[in-house]
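J.: Got a predicted structure here, sequence first:
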Amino acid sequence: MTQLHFNLDMNFLKDSILNSNLDHVVKSTVVLVLNEYMKKERDEYLNTDAYERTDERFDYRNGYYDREYMLSIGKVNLRVPRTRSGEFSPTVFEKYRRCDQAFALSMLEMVINGVSTRKVKNVVEQLCGEYVSKSFVSSLTEKLDPIVNEWANRPLNTEYYRYVYVDAMYIKVREHHKVVSKAVYIATGLNEGNRRDIIGLKVSHEESYEAWHEFLNELITRGLQSPQLVISDAHSGLKKAIQKVFIGTSWQRCTVHFKKNLIEKLPRKGMNDVKEELKRIFDAETPQDARKRKEEFVSNHQDNSKMEKAINNLEEGFDDAIQYLNEPLAYHRFIRSTNSLERLNQEVRRRERVIRIFPNTQSAFRLIGAVLMDYEEEEQKKRPILRRDKKE
């Protein structure tokens, strides 16, 4: 290992520390050490001291060149030694590459966690005293592309997800100098170990049967086996795509969305007791109990003409809304709605509100994918703690 020896003027050093800005002292010390380290490395590489004549020499010193280098403490100016052949390369830059990576990853983490590129730029300037453009921060996020793509296209045949949740949300994207609305498709799955994973992400032009069919087919191509139950809202294109792609799979209509749709059909006044009756239907533990409560509800209110639309909608969507009752009781509250997916959407919205308009579709996919990866990782860290608390 290279040994460094320094001859320092202690009075000069004390005066520098007492009378200078501490940041400047730290940077100057780092520059001194790194410059000396690179000089000693060149000596070892040449296997000869300066001005020494020897037959073992196979290259010659060729002065120095200046190089700016960004570390976590900010940018420093180094004097890099070189040789005549140009084959010598100091290991300093390799050794300190991790500092550059940590610096870049810190900026990426700020962006992913909802800090605007403008604010990231300001933070970096405050910490490092160096100007960093918004475009530089934005270009850094492109480093996420291979990571997000690998995650979004990973095989799904290593797990069996018996319950799959799907939903779409809308974002604004700049395209051909126009701002357009695009649909973000997200799918999650609950596996046999009761772990919830994000298994699908896609940004498309619109929420349609064709787009949903393509999205679900991609999940199958990646190895997803047909689940027992798919939980979603009642978008007509989505319902049709589920029937086509997942043969033999039941569809569970989100009860939260369904109850809201029914309540919207009720008269505005004096309906509190009626609303409670509706909710009670979906609190049943068996399909038979739910059907009995539904029949009682219809019998109680069928003579009220103002209730006709609500009753018709209840009759039409009832069977699709109680499919979860055919599953084990312990899962009912988890599989009767898409609430878990709604919480995930809210996390994406938090970041989307900062950006407002994505510069292009790829940037939307990249950052939403990074947000989902981060969210999934954090949620999985919490689960062992929750299980331990339950045992206690």
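T.: Here it is on my side, so go on.
J.: from here on, contacts and neighbour counts on C-alpha atoms
T.: Noted.
J.: which helix of this structure spans the most residues?
T.: helix 361-391 (DSSP state H).
J.: what about residue 293, how many neighbours?
T.: 19 (other CA atoms under 10 Å).
J.: Equivalent analysis for the one 5 residues further on, please.
T.: Counted by other CA under 10 Å, the residues lying close to residue 298 total 17.
J.: coming back round to it: list the buried residues in the longest helix of the chain.
T.: 361, 363-373, 375 (16 or more other CA atoms under 10 Å).
J.: and which of those residues is nearest to residue 331?
T.: Nearest to residue 331 among the buried residues of helix 361-391: residue 375, at 22.6 Å, using CA to CA.
J.: who are the neighbours in contact with the closest residue to residue 291 other than its chain neighbours?
T.: Spatial nearest neighbour of residue 291, chain neighbours left out: residue 281 (7.7 Å); criterion: CA to CA, 6 or more residues apart in numbering. If a contact means CA atoms under 8 Å, 6 or more residues apart in numbering, then residue 281 has 290-291, 293-294 as its contacts.
J.: Could you measure from residue 281 over to residue 382?
T.: 33 Å (CA to CA, to the nearest Å).
J.: Equivalent analysis for residue 182, please.
T.: 32 Å.
J.: Check which helices and strands the helix or strand harbouring residue 138 sits against.
T.: Assigned by DSSP states H and E, residue 138 belongs to helix 134-140. On a contact count with 3 or more CA pairs under 8 Å, 6 or more residues apart in numbering; DSSP states H and E, helix 134-140 meets helix 97-112, helix 117-128.
J.: Enumerate the positions of the first one that are buried.
T.: Judged by neighbour count (16+ other CA under 10 Å), helix 97-112 contains these buried residues: 99, 103-105, 107-109, 111-112.
J.: And those residues, which is closest to residue 124?
T.: Out of those, the member with the shortest distance to residue 124 (by CA to CA) is residue 107, at 8.1 Å.
J.: ok, for the closest one, nearest residue in space, not its chain neighbours?
T.: residue 120 (6.6 Å).
J.: want to compare, so here's the second one:
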Amino acid sequence: MARRRKSDSPFSDELIDQLLEGREHGAHLLGNDGLIGELKKRLAQRMLEGEMEAHLDEPDQQEAGNHRNGRSSKTVTMDGERVVLDIPRDRHGQFDPTLIPKYARRFPGFDDKIIALYARGMSTRDIRAHIQEIYGIDVSANLVSAVTESVMADALAWQNRPLETVYAIVYFDALRVKIRDEGMVHNKAVYLAIGITSHGAKEILGLWIEQTEGAKFWMRVMTELKGRGVADILIAVVDGLKGFPEAITAVFPDTVVQTCIVHLIRYSMQFASWKERKAIAKALRPIYGAVSADAAAAALEEFEQGPWGQKYPPVVASWRRKWEQVIPFFAFSAEVRKIIYTTNAIESLHSQVRKTIRNKGHFPNDEAAIKLIYLSLRQIEAKWKRPPKEWHAAKSQLAIQFGERFILTE
């Protein structure tokens, strides 16, 4: 017989041979109905017995004279399979196993499967059908609802978690979601914020569904961020939202508020015919590509006097209305401009969220929208690992420009 390679596993080849002895080899051994399923059940049973032994060995239990009092059968779901376990009982009825707590019918991990399906935008009906097809068990609609309801507590904890003291850049933008409210389906705005730390790490700061119009809503958002520990935002990049710049500077007076240049270009394009937009966009380039605010103002004046400015005065008017939030852009170096030129970072986030919610049609209430969007954000954020490639060059420029406010934390 060929010499077997020594294994680092604690399970010897002899033990594995004993387990396989007398069994017909095949893939069925790896399923819940085969050897693996039997081992999982035996392992769970032994863990329960070990928990009972540890429970009865506690000084207070020994002093009270507590002891075993038989077993009771309990059907639980393990990896999608119903398994009958014999749960040890104690005389005083105080034993509550950690492995499968009292009143629980599912091992940890099963709920995660339901939540993962829900996070992909599947309806309760689809989740039930999927579990029935894959795992061969029927779960009730009430069970699926109860599991997904537990997500709301996580979402609230996430929304209220402490934040960094300083963010170098924060992007604010909104996506539209259909939500039923007072018997009518409304197109509500869900606002998201992405913060960039001094080390270039991206972080989703929170999500807010607009309940009131204008400055009051924005003041609430800014006050909430400050209450969660944010002391300073160096640059806030926004999408021309009415009343937003004033709300930001009311709470963070030293923040530079920058209008997203790409959004401004898109907005101004709406006043022109479709076939002329490409040419107009090219003519606008000298404005936002200028080396200084004075040069940009001169370029805007030249555009206004030129053929496109004469033909479409509202294009120029749209730039002049936002000029106070445009000109901060020209004080930054080319490396920083690349990062604050657009809210693409948050638009990409919105695009991924929309993939999750597009099959929903509309949400029955705000809470349902928050749950699903939160789960989607959690999955997206888990994939963020490295700072943007432009960050290393921009970091030095920001440190020079903002001095002591640009804090590099450990």
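T.: Cool, the structure landed. Keep in mind the model is a prediction, meaning the values are calculated, not measured.
J.: And the TM-score between these chains?
T.: TM-score for the superposed chains, counting by TM-score structural alignment, normalised by the length of structure 1: 0.77, backed by 366 aligned residues with a CA RMSD of 3.9 Å.
J.: For residue 240 of structure 1, find the nearest of the helices and strands packed on helix 134-140 of structure 1.
T.: Here helix 97-112 is closest among these (CA to CA), at 34.7 Å.
J.: if we can go back for a sec, may I see the buried residues of helix 97-112 of structure 1 organised as CSV, with distance to residue 277 of structure 1 added?
T.: Supplementary listing: the buried residues of helix 97-112 of structure 1 in CSV, determined by distance: CA to CA, whole Å:
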residue, distance to residue 277 of structure 1
99, 62
103, 57
104, 56
105, 53
107, 52
108, 50
109, 47
111, 46
112, 44
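J.: What's the first helix or strand after the longest helix belonging to structure 2?
T.: If you go by DSSP H, structure 2 has its longest helix at helix 35-56. Where DSSP H and E defines the elements, the next helix or strand beyond helix 35-56 of structure 2 is helix 59-63.
J.: Can you tell me what sits against that next one?
T.: 55-56.
J.: And stretch 378-388 of structure 1, by the same measure?
T.: residue 195.
J.: what does stretch 143-162 of structure 1 give?
T.: Residues contacting stretch 143-162 of structure 1 (CA under 8 Å, 6+ apart): 189-192, 199-201, 219, 222-229, 366, 369-370.
J.: Mind doing that once more with 6 Å?
T.: 189-191, 222-224, 227-228, 369 (CA atoms under 6 Å, 6 or more residues apart in numbering).
J.: okay, these in JSON lines with distance to residue 128 of structure 1 and secondary structure next?
T.: Formatted as JSON lines, these follow (distance: CA to CA, whole Å; DSSP: H, G, I helix; E, B strand; the rest coil):
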{"residue": "189", "distance to residue 128 of structure 1": "43", "secondary structure": "strand"}
{"residue": "190", "distance to residue 128 of structure 1": "44", "secondary structure": "strand"}
{"residue": "191", "distance to residue 128 of structure 1": "46", "secondary structure": "strand"}
{"residue": "222", "distance to residue 128 of structure 1": "44", "secondary structure": "coil"}
{"residue": "223", "distance to residue 128 of structure 1": "47", "secondary structure": "coil"}
{"residue": "224", "distance to residue 128 of structure 1": "47", "secondary structure": "coil"}
{"residue": "227", "distance to residue 128 of structure 1": "51", "secondary structure": "coil"}
{"residue": "228", "distance to residue 128 of structure 1": "54", "secondary structure": "coil"}
{"residue": "369", "distance to residue 128 of structure 1": "29", "secondary structure": "helix"}
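J.: Now the two most distant members of these.
T.: 228 and 369 (26.4 Å).
J.: Verify the stated contact: residue 193 of structure 2 with residue 172.
T.: Yes. The criterion here is CA atoms under 6 Å, and residue 193 of structure 2 meets it with residue 172 at 4.7 Å.
J.: Just want to know which of the two has more residues nearby.
T.: residue 172 (23 against 19).
J.: and the more buried one, what pairs with it in structure 1?
T.: Matched to structure 1 by TM-score structural alignment, residue 172 of structure 2 sits across from residue 166.
J.: What of residue 153 of structure 2?
T.: By TM-score structural alignment, residue 153 of structure 2 lines up with residue 146.
J.: List the buried residues for the longest helix of structure 2?
T.: Neighbour-count burial for helix 35-56 of structure 2 [16+ other CA under 10 Å]: 35, 37-38, 41, 44-45, 48-49, 51-52, 55-56.
J.: so which of those comes closest to residue 136 of structure 2?
T.: residue 37 (14.8 Å).
J.: thinking residue 219 of structure 2 is in contact with residue 245, fair?
T.: No. Between residue 219 of structure 2 and residue 245 there is no contact under CA under 6 Å: 10.2 Å.
J.: Assign the match of residue 172 of structure 2 to helix, strand or coil.
T.: strand (DSSP: H, G, I helix; E, B strand; the rest coil).
J.: any chance you could map the strands in the stretch 201-350 of structure 1?
T.: Assigned by DSSP state E, counting those that start in this stretch, the strands in the stretch 201-350 of structure 1 fall at 229-232, 250-253.
J.: mean shift of the first one relative to structure 2?
T.: Translated: strand 229-232 of structure 1. In the superposition against structure 2, strand 229-232 of structure 1 averages 1.8 Å from its aligned positions (mean CA distance after the TM-score superposition for structure 1).
J.: That strand maps to which residues in structure 2?
T.: By TM-score structural alignment, strand 229-232 of structure 1 lines up with residues 235-238 in structure 2.
J.: May I see the buried residues of the matching stretch?
T.: Within stretch 235-238 of structure 2, the residues that count as buried by 16+ other CA under 10 Å are 235-238.
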